[in-house]
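Chemist: build me a model from this:
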Amino acid sequence: MDNPIAKFEQCWQAALADSPLQQKSAICVSTIDAQGFPAGRFVDLKAVTNDGFIFCTNLDSVKARHLQHNAKIALTAWWDHAGYQIRVVGLAQAITAAEADRFWHARNREAQLASSAFNQSEPLSRETELTTRFNQTADAHAGQPVPRPDNWGGFCVQPVSIEFLTFQNDRLHLREYFARSGDGWIKQLLQP
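Modeler: Below you'll find the model as predicted:
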């Protein structure tokens, strides 16, 4: 398959279908801080489109601040149970408010409440504050929808390269590297 976006979607669906993971769509997102150091963490991949790979976050979080400073980003999917590692390098662009609304409404209530109750990555004075703040937010929104906070949105990673590694027991892993070229892709096989 010479369309890496379609290939990623196919691999993702195969990984989802037979996943032993609790967080089935988790991918590692690596950003670059103001000092040039990389920082990685796992997020939930929300969607894959021809435009790129979408994940959501608090727009005041460390990762969002990194992306506002430097839009270069790397995504890594590790689906050992399906035999894939996929690496994406690209540029992150904020999604629209309408897209953020759509992803917000698809979240479960507990995730909405947690996102509303806390300022992601900010200091926490004590562990008991987790329950207290969550419960206060739940009480404030009892019996009504939880509105999307203004600082909750997401990013679409527009890929410049995508590499697929298909694991083989004999360690002769198949590595397929795709580089963006205009509106298309150039494919290159890499040695394991």
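
Chemist: contacts and neighbour counts: CA atoms only from here.
Modeler: Will do.

Chemist: tell me where this structure has helices.
Modeler: 4-17, 62-69, 97-106, 109-117, 128-140 (DSSP state H).

Chemist: contacts for the longest one next, please.
Modeler: Residues from elsewhere that reach helix 4-17, judged by Cα atoms under 8 Å, 6 or more residues apart in numbering: 1, 24-25, 48-50, 52, 79, 81-82, 84, 86, 162, 178, 185.

Chemist: and this one, so I can compare the two:
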Amino acid sequence: MSDDPFALFDAWYAEARASEPNDSNAMALATVGADGQPSVRMVLLKGHGPDGFVFYTNRESRKAGQLAECPRVALLFHWKSLRRQIRIEGPVSLASDAESDAYFASRARDSQLGAWASDQSRPLDSRETFEARYQEVRARFEGGPVPRPPHWGGYRVTPERIEFWLDREFRLHERRQFLRAPGGGWTEGMLYP
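Modeler: Below you'll find the predicted structure:
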């Protein structure tokens, strides 16, 4: 068993990608706004490594507002078929423009157009309004590349705490925790189930 939390994450994530029937990269993102009200939603992991875990979104959405107000988050990966989960906590920062541009360029064209058409998290009077906006954006960029909207980009969660949870019979689960050490590196220990 690895004493490097990123190597252990890579191993578990590879197993999930091979066995999960849908969205093995789905993770719950928990944020807190200035009012102290927590909020959680599913987002997709689009990059990871020792520098953190990256996801992308509209930077004018409710979640982005909460990230600006309180730039600390929790992530949760739950892979039911493997009976495993990974919890990650730490500060969040903006991914670079170059990184956001590169990922945006890799998205399906319809997803690129949707990023322009959606005022994510804002009230919508009808589905028809959104579909009409999508058609307007589609016509606007017809025949050419779709640039990344200025209000859309990535966020990187830099982990300070990573917990690996393994389901065991009779709820006698196995929990392994890694805490980032002040000078770098990680301390490691077990937790009671």
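
Chemist: picking up where we left off before, next, format the helices of the first structure as CSV and append distance to Val146 of the first structure and mean neighbour count.
Modeler: Below are the helices of the first structure laid out as CSV (distance: least, Cα to Cα, whole Å; neighbours: other Cα atoms under 10 Å):
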stretch, distance to Val146 of the first structure, mean neighbour count
helix 4-17, 28, 17
helix 62-69, 22, 19
helix 97-106, 9, 15
helix 109-117, 6, 18
helix 128-140, 9, 14
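
Chemist: compare these and give me the one nearest Gln191 of the first structure.
Modeler: Nearest to Gln191 of the first structure, of all the helices of the first structure, is helix 4-17, at 18.4 Å by Cα to Cα.

Chemist: the contacts of helix 4-17 of the first structure in strands, which ones?
Modeler: 48-49, 52, 79, 84, 86, 162, 178, 185 (DSSP state E).

Chemist: widest-spaced pair of those?
Modeler: Across those (Cα to Cα), the longest gap, 23.7 Å, separates Trp79 and Trp185.

Chemist: those two: which is more packed in?
Modeler: Set Trp79 of the first structure next to Trp185 and count neighbours by other Cα atoms under 10 Å: Trp79 wins out with 23 against 17.

Chemist: which residues touch that one?
Modeler: Going by Cα under 8 Å, 6+ apart, Trp79 of the first structure touches 15, 85.

Chemist: ok so, going back, now the ones in strands among the contacts of helix 4-17 of the first structure: which count as buried?
Modeler: 48, 52, 79, 84, 86, 162, 178, 185 (16 or more other Cα atoms under 10 Å).

Chemist: nearest to Ser19 of the first structure among the residues you listed?
Modeler: Trp79 (8.3 Å).

Chemist: what's the distance between the residue lying closest to Trp186 of the second structure once chain neighbours are set aside and Glu160 of the second structure?
Modeler: Spatially, and ignoring its direct neighbours in sequence, Trp186 of the second structure is nearest to Arg180 (4.5 Å; Cα to Cα, 6 or more residues apart in numbering). Remark: distance between Arg180 of the second structure and Glu160 of the second structure (Cα to Cα, to the nearest Å) = 5 Å.

Chemist: what of Ala108 of the second structure?
Modeler: Counting by Cα to Cα, the gap from Ala108 of the second structure to Glu160 of the second structure is 33 Å.

Chemist: how about Glu142 of the second structure?
Modeler: On the measure of Cα to Cα, Glu142 of the second structure and Glu160 of the second structure end up 44 Å apart.

Chemist: the more surrounded of the two?
Modeler: A count of neighbours by other Cα under 10 Å puts Glu160 above the other of Glu142 of the second structure and Glu160, at 16 against 10.

Chemist: on that earlier part again, in TSV: the helices of the first structure, plus distance to His173 of the first structure.
Modeler: Listed next are those as TSV, based on distance: least, Cα to Cα, whole Å:
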stretch	distance to His173 of the first structure
helix 4-17	16
helix 62-69	32
helix 97-106	35
helix 109-117	38
helix 128-140	44
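
Chemist: of all the ones you listed, which one is nearest Asn169 of the first structure?
Modeler: helix 4-17 (18.0 Å).

Chemist: quick one: average offset of the closest one versus the second structure, please.
Modeler: Helix 4-17 of the first structure, aligned to the second structure and superposed, deviates on average by 1.2 Å (mean Cα distance after the TM-score superposition for the first structure).

Chemist: what residues in the second structure pair up with that helix?
Modeler: Mapping helix 4-17 of the first structure onto the second structure (TM-score structural alignment) gives residues 5-18.

Chemist: which among the helices of the first structure is found nearest to Arg171 of the first structure?
Modeler: Of all those, helix 4-17 comes closest under Cα to Cα, at 19.5 Å.

Chemist: all set now, cheers.
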